[in-house]
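Q: no sequence for this one, just the structure:
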């Protein structure tokens, strides 16, 4: 995640996690939304790297990968809970 500072990562990750929670109809708090967005971004970036897909850098790329990764994490969490 080059080019995105810690504060920007928290803000963008929180927004990506919040948006993923709204889309997936998950009811999590703001802290978990931030964690979902940041961790989701790391996971989505790693998965995309395995397929040799590079996401554009900067805030928009971080937001997109955070959103996709957070949706993936919510989906997997629902599978595990059932």
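A: All right, it came through fine. Please read these numbers as outputs of a predicted model, since none were measured by experiment. Residues are numbered from 1 along each chain as shown.
Q: make it CA atoms for all contacts and neighbour counts henceforth
A: Will do.
Q: Okay, helices next: where are they in this structure?
A: If you assign secondary structure with DSSP state H, the helices in the chain sit at 6-23, 30-50, 58-81.
Q: need these in a markdown table with mean neighbour count, can you?
A: Supplementary listing: the helices of the chain in a markdown table, determined by neighbours: other CA atoms under 10 Å:
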| stretch | mean neighbour count |
| --- | --- |
| helix 6-23 | 20 |
| helix 30-50 | 20 |
| helix 58-81 | 19 |
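Q: Quick one: residues contacting the spatially most central residue of the chain.
A: Nearest to the geometric centre of the chain sits residue 66, at 2.3 Å (CA atoms, centre = their mean). Contacts of residue 66 were listed using CA atoms under 8 Å, 6 or more residues apart in numbering, and they are 13, 16-17, 36-42, 44.
Q: before we move on, what about residue 18?
A: Residues 30, 33-34, 37 are the ones in contact with residue 18 under the rule CA under 8 Å, 6+ apart.
Q: Dump the contacts of residue 66 into a markdown table; add distance to residue 71 as well.
A: Supplementary listing: these in a markdown table, determined by distance: CA to CA, whole Å:
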| residue | distance to residue 71 |
| --- | --- |
| 13 | 12 |
| 16 | 9 |
| 17 | 8 |
| 36 | 8 |
| 37 | 9 |
| 38 | 12 |
| 39 | 11 |
| 40 | 8 |
| 41 | 10 |
| 42 | 13 |
| 44 | 10 |
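Q: then this one, side by side with the first:
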């Protein structure tokens, strides 16, 4: 039962952090979108941000660190989307 509760908590936290990071990246990059788009963007941004920042030795920890890394990653994803759509 504990493992299921921990998994559910992790999913909920990923959605919350993704939503905040996606919204922040949308504001920074002047890219408006729906709540679902922002959540997806933030979650994908978390993976991208951890990969890119990890390569240069920067790691975010805790709630705030996760939001910062996810926001940076989401900004990268928005930028790449703009470049590839041209």
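A: Arrived safely. Just so we're clear, the structure is a prediction, and the values are computed from it rather than from any experiment.
Q: what sits against the equivalent of residue 20 of structure 2 over in structure 1?
A: Under the alignment (TM-score structural alignment), residue 20 of structure 2 pairs with residue 15 in structure 1. Going by CA under 8 Å, 6+ apart, residue 15 of structure 1 touches 33-34, 37.
Q: now the residues you listed as a markdown table including distance to residue 58 of structure 1?
A: Below are the contacts of residue 15 of structure 1 laid out as a markdown table (distance: CA to CA, whole Å):
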| residue | distance to residue 58 of structure 1 |
| --- | --- |
| 33 | 20 |
| 34 | 18 |
| 37 | 15 |
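Q: just to revisit the earlier point, relative to residue 32 of structure 2, how far out is the aligned partner of the residue nearest to the centre of structure 1 in structure 2?
A: For residue 66 of structure 1, the aligned position in structure 2 is occupied by residue 70, per TM-score structural alignment. Computed as CA to CA, to the nearest Å, the residue 70 of structure 2 to residue 32 of structure 2 distance reads 17 Å.
Q: what's the matching residue for residue 31 of structure 1 over in structure 2?
A: Residue 31 of structure 1 maps onto residue 36 in structure 2 when the alignment is built from TM-score structural alignment.
Q: State the distance from that match to residue 6 of structure 2.
A: Computed with CA to CA, the distance linking residue 36 of structure 2 and residue 6 of structure 2 is 23 Å.
Q: same thing with residue 37 of structure 2?
A: Taken as CA to CA, the spacing of residue 37 of structure 2 relative to residue 6 of structure 2 amounts to 25 Å.
Q: same question, residue 45 of structure 2
A: Relative to residue 6 of structure 2, residue 45 of structure 2 is positioned 22 Å away (CA to CA).
Q: same thing with residue 52 of structure 2?
A: The separation that residue 52 of structure 2 has from residue 6 of structure 2, given CA to CA, amounts to 27 Å.
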